[in-house]
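>>> Got a predicted structure plus its sequence, pasted below:
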Amino acid sequence: MTAMKNKIYTTILLVVYAVVATVNVAAELQRFEHLPTKADGSLDILVIGDWGRRGLYNQSHVAFQMGKIGEEMDVDFILSTGDNFYDDGLIDVDDPLFDESFTQIYTATSLQKQWYSVLGNHDYRGDVMAQLSPVLSHKDSRWLCLRSFIVDSGIVELFFVDTTPFQDKYFNQTKHTYDWRGVLPREEYLSNVLKEVDTALKESSATWKFVIGHHTLFSAGHHGNTQELVDQLLPILEANDVDLYINGHDHCLQHISSKNSQLQFLTSGGGSKAWKGDVNQWDPNEMKLYYDGQGFMALRVTVNEIGVTFYDVFGEIIHSWKTSKYTHMDA
């Protein structure tokens, strides 16, 4: 009887989420508060992307090193830059891939923190509503995945953007099927996303602003630049003094500095299958790191400083970078 009740409850939740997701109206982005707990007010964050392969392609090795570094840092939460489940997302909320690629892999004590996730293009090939469903959060309380949303951590606000619907090629190709529920009509959806992100960035009073999406803005890797985002999203980021754009998609670790603003482009897409072997030429004054392999990224954020560190699959530091910002309160 209990199993039947749970099944009915699950079905009701999925129906509600399906209805909400297909209503395409402009609205304020959903906001979550995740304030610092350390005495000095700092935040420590891990960033992983392109990972969900049942532990294969060194996913388990990367997870092990994340656990070690997470313990050293006393990490506050984890960001996933999308392509959470390969190759074709989740079949439904009961898909064992969720447990086999997430719950059973990221088992370290330090990783039993909130995970904030965006969707990638591979996630859109499955049942998108399953990944967005609270049923998964009931199965593993760490899981939170939405299309576009905000995490307010006081000194920093993190703006998550659903980037897959921006790319024309996913709507034109016939090789794969994508779950566009909640996205169509596409023009209206994209217009709403851009307006909501722009408004939220303008209203933000946080010292630091980070934007997280799956797709690259700029990349020397296999996928390269995402021109639709360069044309539509980048001007909003530059106009609103965003500090970091964080993405996955290219299965590498990468740091590119903007020559037009303080904006840094950080790729953390080395959660599992990597080593593409094709790297495009880039201005060495802008390219601070390109590592064609597996690993993850760590962020340390204080009132005055951001520290970025990239780790490879062996837990070795391969690149670090810092920047400072002093507010009126510090003068």
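Sure, I can see it.
>>> use CA for all of it now, contacts and neighbours both
Will do.
>>> The nearest residue to residue 106 once chain neighbours are set aside - how many residues pack around it?
Among residues not flanking residue 106 along the chain, residue 63 sits closest, at 5.7 Å (C-alpha to C-alpha, 6 or more residues apart in numbering). A count of nearby residues for residue 63, using other C-alpha atoms under 10 Å, gives 25.
>>> next up, a second structure to put side by side with the first:
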Amino acid sequence: MAATTPRPCVVSILFFLSTFLAFANSVVDVSGNSLNFLVIGDWGGMSDEPYYTVGQSKVASVMGEKAEKIDSQFTLAVGDNFYEDGVKDVDDPRFNETFEEVFTAPSLQKRWYAICGNHDYNGNASAQVAYTQKSARWYMPSFYYTEIFNLSSSNITIQFVFIDTVILCGLSHPKLRHLPPSGPQSSDLADDQWAWIESTLQQSTADWLIVSGHYPVWSVAEHGPTDELVKNLRPLLIKYNVTAYFCGHDHDIQHIKEDGSSVNYFVSGAGHLIDSSTEHEDKVPKGSLKYRYGTSSSSSDGAYNTVTITAQSMVVNFFNVKGEMIYTSTLDKTR
């Protein structure tokens, strides 16, 4: 008989999902001419002591230095926050061992907008929502939610739509990593979220519209494209003129953009290691891969990215554990 893996209680999910509207209309005013933030994915340490990896620790260090330099206002954490099996409850010491005591720089004490990845759902994903009430910086008010920022000097608005791709697509196989997600555990919960995603994108009047999830739409690496997202999310991103989709899951850095589309797909899943796989290179649209960083000379390698948004442009920079900029892309405003 196959071993069972803990799954979140559907009742708990329904409870937390029922609260998301309370967070759907918040607007954060930002002084100055730009919104500056960090993105990190698949950073969640390891299940055994010391509960963090060398690569994660190095990334945390250079992130802190860069966050101070650019005056970062927050961090996006795009899932797989706690390897291998998430957390047990809201008091799990992994919150300290893998998060609070690793990302210690003063510049990283600002809000972390978090979403769950597949490894987080191997444990108690609801505990990560509940931890919002215990931590001064961890923020996951529901499994999916939205936040709007306003640059007061120019009255430019930037809207982030944080989605839960595990609810939409299901869990990936813990051992057979080449297999796609298994399909949603609850079709009702998936349908509810799809309806919310389209409604939120349709109603957005933001100058910049950004979506963030764990699974990639397009990827050339080990996991490759997520069929459910290619089929159902990609058309929405195109239809509602989304500028960028940030994700993780594959442990590398990628920038993918299809011809004739405004949507830029950024994979930022190298928060604690780099994977060299390119086994799905033929599964993305021809000519769409603009950049990839996935060659690792050490198990302690890793990478993250910064984003700066102004009234005119959005600049995405990727950095390695040496603090070196390895890629930059400037996106024009399309909304």
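It's in. Every value quoted in this text rests on a predicted model; they were computed, and no experiment measured them.
>>> coming back round to it: what does the residue nearest to residue 106 of the first structure correspond to in the second structure?
For residue 63 of the first structure, the aligned position in the second structure is residue 60, judged by TM-score structural alignment.
>>> Where does its match fall, secondary structure wise?
In this assignment (DSSP states H and E), residue 60 of the second structure forms part of helix 54-70.
>>> so how far is that helix off the chain centroid?
17 Å (C-alpha atoms, centre = their mean, to the nearest Å).
>>> which residues touch the match of residue 63 of the first structure?
The neighbourhood of residue 60 of the second structure, defined by C-alpha atoms under 8 Å, 6 or more residues apart in numbering, consists of 102-104.
>>> can you tell me how far it sits from residue 270 of the second structure?
Distance, residue 60 of the second structure to residue 270 of the second structure, using C-alpha to C-alpha, to the nearest Å: 12 Å.
>>> go on, residue 292 of the second structure?
Relative to residue 270 of the second structure, and taking C-alpha to C-alpha, residue 292 of the second structure is found at 12 Å.
>>> Of those two, give the one with the bigger neighbour count.
More neighbours surround residue 270 than the other of residue 292 of the second structure and residue 270, with 29 against 20 (other C-alpha under 10 Å).
>>> Assumed the more buried one was part of a strand.
No - counting by DSSP: H, G, I helix; E, B strand; the rest coil, one finds residue 270 of the second structure to be coil, located in no strand.
>>> Hmm, it is touching residue 305, no?
No - using C-alpha atoms under 8 Å, residue 270 of the second structure makes no contact with residue 305, being 9.8 Å away.
>>> what touches both of these two?
Joint contacts of residue 270 of the second structure and residue 305 (C-alpha under 8 Å, 6+ apart) are residue 40.
>>> do you know how far the spatially most central residue of the first structure is from residue 249 of the first structure?
In the first structure, the residue lying closest to the centroid (C-alpha atoms, centre = their mean) is residue 81, at 2.5 Å. As for residue 81 of the first structure, its distance to residue 249 of the first structure is 8 Å (criterion: C-alpha to C-alpha).
>>> Touching both of the two, which residues are there?
Going by C-alpha under 8 Å, 6+ apart, residues that sit against residue 81 of the first structure and also against residue 249 are 49-50, 120, 214, 269.
>>> all strands for the stretch 151-300 of the second structure, in order.
156-162, 208-212, 244-247, 253-257, 264-268, 289-293 (DSSP state E, counting those that start in this stretch).
>>> Can you lay out these as a markdown table showing distance to residue 229 of the second structure?
Formatted as a markdown table, the strands of the stretch 151-300 of the second structure follow (distance: least, C-alpha to C-alpha, whole Å):
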| stretch | distance to residue 229 of the second structure |
| --- | --- |
| strand 156-162 | 14 |
| strand 208-212 | 12 |
| strand 244-247 | 11 |
| strand 253-257 | 15 |
| strand 264-268 | 12 |
| strand 289-293 | 18 |
